[in-house]
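S.K.: kindly return the folded structure for what I paste below:
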Amino acid sequence: MMKTDMRIGFGADVHQLVSGRELILGGEKIEYDRGLKGHSDADVLIHALCDAVLGAGGLGDIGEHFPDTDPRYRGISSLILLKKCADLIREKGYEISNADCVIFAQAPRMGPHKKKMEENMAGVLALDPDRVNVKATTTEGLGFAGRGEGIAAQCTVLIKSISG
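M.R.: Okay, here's the model as predicted:
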């Protein structure tokens, strides 16, 4: 009988909203008066997903692999970082089974963009889009997200051994 090795990873990230930047979430450009502050494109959703993937593989975190002090990552698309994370766990003999993500933002409304975010991330991860789920919630006006000062995201992934 073949034994399947499965592991779960969790990732979370927060970025401040600032003027003069595009808002990119899940690899999707969203029209808004501000964007997220960061060294890369500051895609908080994909950063949380990267951390979940790396965590499931026992590979540390996004800052260890793509430090914000490295000029190679200035302005880089986070979709590229996600692809590198997926490659790292494949090298360890795992593949992503599914991802479940949530965005915490008072505004803008995420509903019209969620399906495209799922497709963008699934494409990079070589998954069927129904294996990547994006949810969004407000914080009912509470905290930094509720005051419109930033956006947070959390993701959970399940990975399984390729040989399994």
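
S.K.: drop to CA atoms for contacts and neighbour counts, all remaining ones
M.R.: Fine.

S.K.: strands of this structure, residue ranges please.
M.R.: Applying DSSP state E to the chain gives strands spanning 6-18, 23-25, 28-30, 35-36, 94-104, 132-137, 150-161.

S.K.: redo those as JSON lines? Include distance to E118 and mean neighbour count.
M.R.: Output for the strands of the chain, formatted as JSON lines (distance: least, C-alpha to C-alpha, whole Å; neighbours: other C-alpha atoms under 10 Å):
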{"stretch": "strand 6-18", "distance to E118": "17", "mean neighbour count": "20"}
{"stretch": "strand 23-25", "distance to E118": "10", "mean neighbour count": "24"}
{"stretch": "strand 28-30", "distance to E118": "10", "mean neighbour count": "17"}
{"stretch": "strand 35-36", "distance to E118": "19", "mean neighbour count": "25"}
{"stretch": "strand 94-104", "distance to E118": "9", "mean neighbour count": "22"}
{"stretch": "strand 132-137", "distance to E118": "6", "mean neighbour count": "18"}
{"stretch": "strand 150-161", "distance to E118": "12", "mean neighbour count": "23"}
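
S.K.: and for comparison, fold this next one:
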Amino acid sequence: MIRIGLGYDLHTLVPGRPLMLGGVHIPFEKGEAGHSDGDVLLHALADALLGAACLGDIGELFSPNDPQWKDMDSSFLLKTVWDKVRAAGWTLENADCVITIQQPKILPYRQAIRTSIADILGVHIDQIFVKAKTGEGVGIIGSGTAAAVWCTCLLSRP
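M.R.: Purely as a prediction, here's the structure:
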């Protein structure tokens, strides 16, 4: 059996917060606003995994109204999700993610991001891919006000 999952997340970018993407701190003057550390990439990937396995969504598991998740490292959230997905008998074939952010350029950090995600999930780096797009100066992405991520994943189990 195989299943495809789709995850999406969007966070505003604000001064005074670190920019975290895929568990990697990227030097920039703004970071994601969020209840946890705001790692929009790890949140979208967690939702893709949960959706493919029909195990809920990230907001259901880690409510933004629950103070225990305040400023939580999203690597922990993704690892917790992945443990739940694996316990249901699923394995990851691959994940493909698109980051939309006007600045900074993501290409110099892509390998570190892929490595970080592969390490969190305990999979080979060739199972994870990340690419980035700008907003071409249009909308909340293009104005530098927000960052968004779409992730797909393919899960399998016997």
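
S.K.: report the TM-score for the pair.
M.R.: Once superposed, the chains reach a TM-score of 0.98 (TM-score structural alignment, normalised by the length of the second structure), with 158 aligned residues with a C-alpha RMSD of 0.7 Å.

S.K.: one step back: the strands of the first structure: which one's closest to T69 of the first structure?
M.R.: strand 6-18 (16.7 Å; C-alpha to C-alpha).

S.K.: select, out of the strands of the first structure, the one closest to H47 of the first structure.
M.R.: Closest of the strands of the first structure to H47 of the first structure is strand 6-18, at 6.4 Å (criterion: C-alpha to C-alpha).

S.K.: the closest one packs against which elements?
M.R.: With contacts defined as 3 or more C-alpha pairs under 8 Å, 6 or more residues apart in numbering; DSSP states H and E, the packing partners of strand 6-18 of the first structure are strand 35-36, helix 44-56, strand 150-161.

S.K.: can those go into JSON lines with extra columns for distance to V102 of the first structure?
M.R.: Output for those, formatted as JSON lines (distance: least, C-alpha to C-alpha, whole Å):
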{"stretch": "strand 35-36", "distance to V102 of the first structure": "17"}
{"stretch": "helix 44-56", "distance to V102 of the first structure": "8"}
{"stretch": "strand 150-161", "distance to V102 of the first structure": "5"}
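
S.K.: ok, which of those comes nearest L82 of the first structure?
M.R.: helix 44-56 (5.5 Å).

S.K.: what's the mean distance for the closest one versus the second structure?
M.R.: Its matched residues in the second structure lie on average 0.3 Å from helix 44-56 of the first structure after superposition (mean C-alpha distance after the TM-score superposition for the first structure).

S.K.: and S40 of the first structure, what pairs with it in the second structure?
M.R.: Matched to the second structure by TM-score structural alignment, S40 of the first structure sits across from S36.

S.K.: so that match touches S75, yeah?
M.R.: No. The criterion here is C-alpha atoms under 8 Å, and S36 of the second structure misses it with S75 at 10.3 Å.

S.K.: distance of P15 of the second structure relative to P108 of the second structure?
M.R.: 22 Å (C-alpha to C-alpha, to the nearest Å).

S.K.: my bad, should have said A87 of the second structure
M.R.: Relative to P108 of the second structure, and taking C-alpha to C-alpha, A87 of the second structure is found at 35 Å.

S.K.: same question, D37 of the second structure
M.R.: 22 Å.

S.K.: now swap in D119 of the second structure and tell me
M.R.: Distance from D119 of the second structure to P108 of the second structure, by C-alpha to C-alpha: 19 Å.

S.K.: the two - which one has more neighbours?
M.R.: D119 (15 against 10; other C-alpha atoms under 10 Å).

S.K.: identify the residue spatially nearest to the aligned partner of that one in the first structure, adjacent ones excluded.
M.R.: Mapped onto the first structure by TM-score structural alignment, D119 of the second structure lines up with G123. In space, and not counting its chain neighbours, G123 of the first structure is closest to P129: 7.5 Å by C-alpha to C-alpha, 6 or more residues apart in numbering.
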